[in-house]
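*Asks:* mind folding the following:
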Amino acid sequence: MANINLTDEDVSLLNSKIGLHTLLKNPKVNLKKILEEVKNIQELRQLQEELIKLQKWVIKKDKKVVIIFEGRDAAGKGGAIRRVTEYINPRHFRIVALNIPTEDERKQWFFQRYINQLPKPGEIVLFDRSWYNRAVVEPVNGFCTDEEYDIFMSQVNEFEKMLIQSDTYLVKFYFSITKKEQARRFKDIKSSPVKRWKMTAVDEEAQALWDEYSEYKNKMFDATNTKHAPWVIIKANQKFKARLTAIKYLLKTIRYK
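*Replies:* The predicted model follows:
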């Protein structure tokens, strides 16, 4: 083990509950990496305490918050959502991850089933994928027609503008990973008995369709990165750092008191 000069603060961190837990779960002791991990966890806890304050403000002021989590398969959207919601009041937030539309929903206006999921006053709604399925996933996989895609792209900016004008906070995250990192994560998922269920038929094709996804993703950014509803691109190859970045953005953007 390489020598490392520990400050009094470092020693205190290692002797904390989080520090001792991190030491015990790492069979190969690398103090530099362990200290970095402990500091990250400590920072996350502090940010999560602020999220509790933000939610209390949302409830007290009857605010409505919509947070969209988009990104390629295995980009870490679900993990980020779990860290955001880990300690806030479950009665005042919802996670929405819609299945494929029913036959009746296919006949409705495309945005209708998303409107039905929007927050009531005092509520936060987190979309694990959103209406932007139609901007990327659906056209790449042939789940919508060219006409349906064009109609969506012509309507989405106005839809979001109306949403914001109805006194709703809208945050749009896109978690961005490299092709190599996605392949590594897929391999990890497939080799894990408790994660294997996550792989879908769409996931299986993601690497082969990488360039097609990139094409539609870039079209989406060009057309829908508006002043009133900008995209926030999160570099997500490092999961923990991506989660911290997303939470920091929420706390900075939603001006809670």
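*Asks:* rest of the way, CA atoms for contacts and neighbours
*Replies:* Fine.
*Asks:* for the closest residue in space to Ser130 that isn't next to it in sequence, which three-state class applies?
*Replies:* Once flanking residues are discounted, Ser130 sits nearest to Ile68: 6.5 Å by Cα to Cα, 6 or more residues apart in numbering. Using DSSP: H, G, I helix; E, B strand; the rest coil, the secondary structure recorded for Ile68 is strand.
*Asks:* could you pull out the strands for the stretch 51-200 of the chain?
*Replies:* Assigned by DSSP state E, counting those that start in this stretch, the stretch 51-200 of the chain shows strands spanning 64-71, 93-96, 123-128, 168-176.
*Asks:* which one of those lies closest to Val84?
*Replies:* strand 123-128 (9.4 Å; Cα to Cα).
*Asks:* ok, the nearest residue to Glu123 once chain neighbours are set aside - contacts?
*Replies:* Among residues not flanking Glu123 along the chain, His92 sits closest, at 5.0 Å (Cα to Cα, 6+ apart). The neighbours of His92, taking Cα atoms under 8 Å, 6 or more residues apart in numbering as the test, are 59, 122-124.
*Asks:* and this one, please, so the two structures can be compared:
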Amino acid sequence: MTEAKQNSPARDWLEAEFADTLDEDYELEMSEPALSLEIAKIYKNAHPPSMDRLQYFRDLITLQSELIKLQSWVAYTRKKLVVVFEGRDSAGKGGVIKRITQRLNPRICRVVALPAPTEREKSQWYFQRYVPHLPAGGEIVLFDRSWYNRSGVERVMGFAEPDQVEEFFRDVPEFERMLVRSGITLVKYWFSITDEEQQMRFQMRIHDPMKQWKLSPMDLQSRVNCIDHLLKQVPYEEVPHEEITLPDRVFNPEYERQVLPRELYVPEKY
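*Replies:* Model prediction:
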């Protein structure tokens, strides 16, 4: 068998993955073409290309395949992994989280993005509302914002008193040491952009909300750099997998699948 034929399944898979990812781009490009083109023109002037898009997709898929290995290792070894994502609004952490979780099993890897605290939660120990969301053995939890809200948005917006913020700064190192002592691997990321860049992205969100997640070439690098760095923080390795084989299907010539009434079917509109 030639090398080309041997690599054909892998190449077919890669092309399918490219198509799946590019579909998202095409879908959004068709939303409001005129507005999208105008915003794209302004954005390209501010962000000359810094990474080839095809190479970005190749690197991304390679890294995502490693994330699947990491996920398998966490599940197999019953490890606990917490990744905290913080940063300025529109700095790109949402895009990174999307790409990390894109091909992972939601039963193993989940995202926690808590809403504003209820009146009851406001009366609790500050860290209490985050504790129920921590991982059990064999789980990965990504916090899209976290307990650091107290030192960030709550402090800036006046939702926390100065003495509460000071208490947070005293407590958070010990809280995180407790997490590590309990067997949790804790990784924290902060995403930042300039004031000018943030203002431009806010304008994009206002005028083109369908594309608010789309990022600049610089962000493409930040996505793959973050995933690459995360993979280096955990000493994962290949784990054994049982070979899966499908049993022979048994056909019963006397079995007849019942035809359901037409009103129970989803209409074939397309």
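*Asks:* need the counterpart of Pro139 of structure 1 in structure 2.
*Replies:* In structure 2, Pro139 of structure 1 lines up with Arg155, judged by TM-score structural alignment.
*Asks:* just give the nearest non-adjacent residue to its match, would you?
*Replies:* Take Arg155 of structure 2 and drop its neighbours on the chain: the residue closest to it by Cα to Cα, 6+ apart is Val165, 6.9 Å away.
*Asks:* measure how buried the one you found is and give me the count.
*Replies:* 17 (other Cα atoms under 10 Å).
*Asks:* map it onto structure 1.
*Replies:* Using TM-score structural alignment, the equivalent of Val165 of structure 2 in structure 1 is Tyr149.
*Asks:* what's the answer for Leu114 of structure 2, then?
*Replies:* In structure 1, Leu114 of structure 2 lands on Leu98 (TM-score structural alignment).
*Asks:* next one: Val141 of structure 2
*Replies:* Residue pairing (TM-score structural alignment): Val141 of structure 2 is matched to Val125 of structure 1.
*Asks:* my guess is its match contacts Ala97, does it?
*Replies:* No: in this structure, Val125 of structure 1 is not within contact of Ala97 by Cα atoms under 8 Å, at 10.6 Å.
*Asks:* quick revisit: and the residue nearest to Arg155 of structure 2, how far is that from Thr118 of structure 2?
*Replies:* 19 Å (Cα to Cα, to the nearest Å).
*Asks:* next one: Leu35 of structure 2
*Replies:* According to Cα to Cα, Leu35 of structure 2 and Thr118 of structure 2 sit 39 Å apart.
*Asks:* so between those two, which is more surrounded?
*Replies:* Neighbours were counted for Leu35 of structure 2 and for Thr118 using other Cα under 10 Å; Leu35 has more, 13 against 9.
*Asks:* list the contacts for that one?
*Replies:* For Leu35 of structure 2, the contact set (Cα under 8 Å, 6+ apart) comprises Asp208.
*Asks:* which element is it on?
*Replies:* Applying DSSP states H and E as the criterion places Leu35 of structure 2 in helix 33-46.
*Asks:* map Ser72 of structure 2 across to structure 1 for me.
*Replies:* Taking TM-score structural alignment, the alignment pairs Ser72 of structure 2 with Lys56 from structure 1.
*Asks:* contacts only, for its match.
*Replies:* By Cα under 8 Å, 6+ apart, Lys56 of structure 1 has no neighbours at all.
*Asks:* can you check Arg83 of structure 1 too?
*Replies:* 48, 243.
*Asks:* give the equivalent position in structure 2 for it.
*Replies:* Using TM-score structural alignment, the equivalent of Arg83 of structure 1 in structure 2 is Arg99.
*Asks:* what do you get for Lys180 of structure 1?
*Replies:* Using TM-score structural alignment, the equivalent of Lys180 of structure 1 in structure 2 is Glu196.
*Asks:* hang on, the earlier thing: neighbours of the match of Pro139 of structure 1, how many?
*Replies:* Neighbour count of Arg155 of structure 2, defined by other Cα under 10 Å: 15.
*Asks:* now do it against Leu220 of structure 2, distance only.
*Replies:* Counting by Cα to Cα - Arg155 of structure 2 and Leu220 of structure 2 are separated by 31 Å.
*Asks:* same question, Phe127 of structure 2
*Replies:* Using Cα to Cα, Phe127 of structure 2 is found at 33 Å from Leu220 of structure 2.
*Asks:* more neighbours: those two, which one.
*Replies:* Set side by side, Phe127 of structure 2 and Leu220 show more neighbours around Leu220, with 21 against 17, by other Cα under 10 Å.
*Asks:* the residue nearest to the spatial centre of structure 2: what's it in contact with?
*Replies:* Centroid-nearest residue in structure 2, with Cα atoms, centre = their mean: Ile97, separated by 2.1 Å. Neighbouring residues of Ile97 of structure 2 by Cα under 8 Å, 6+ apart: 142, 144.
*Asks:* perfect, that will be all.
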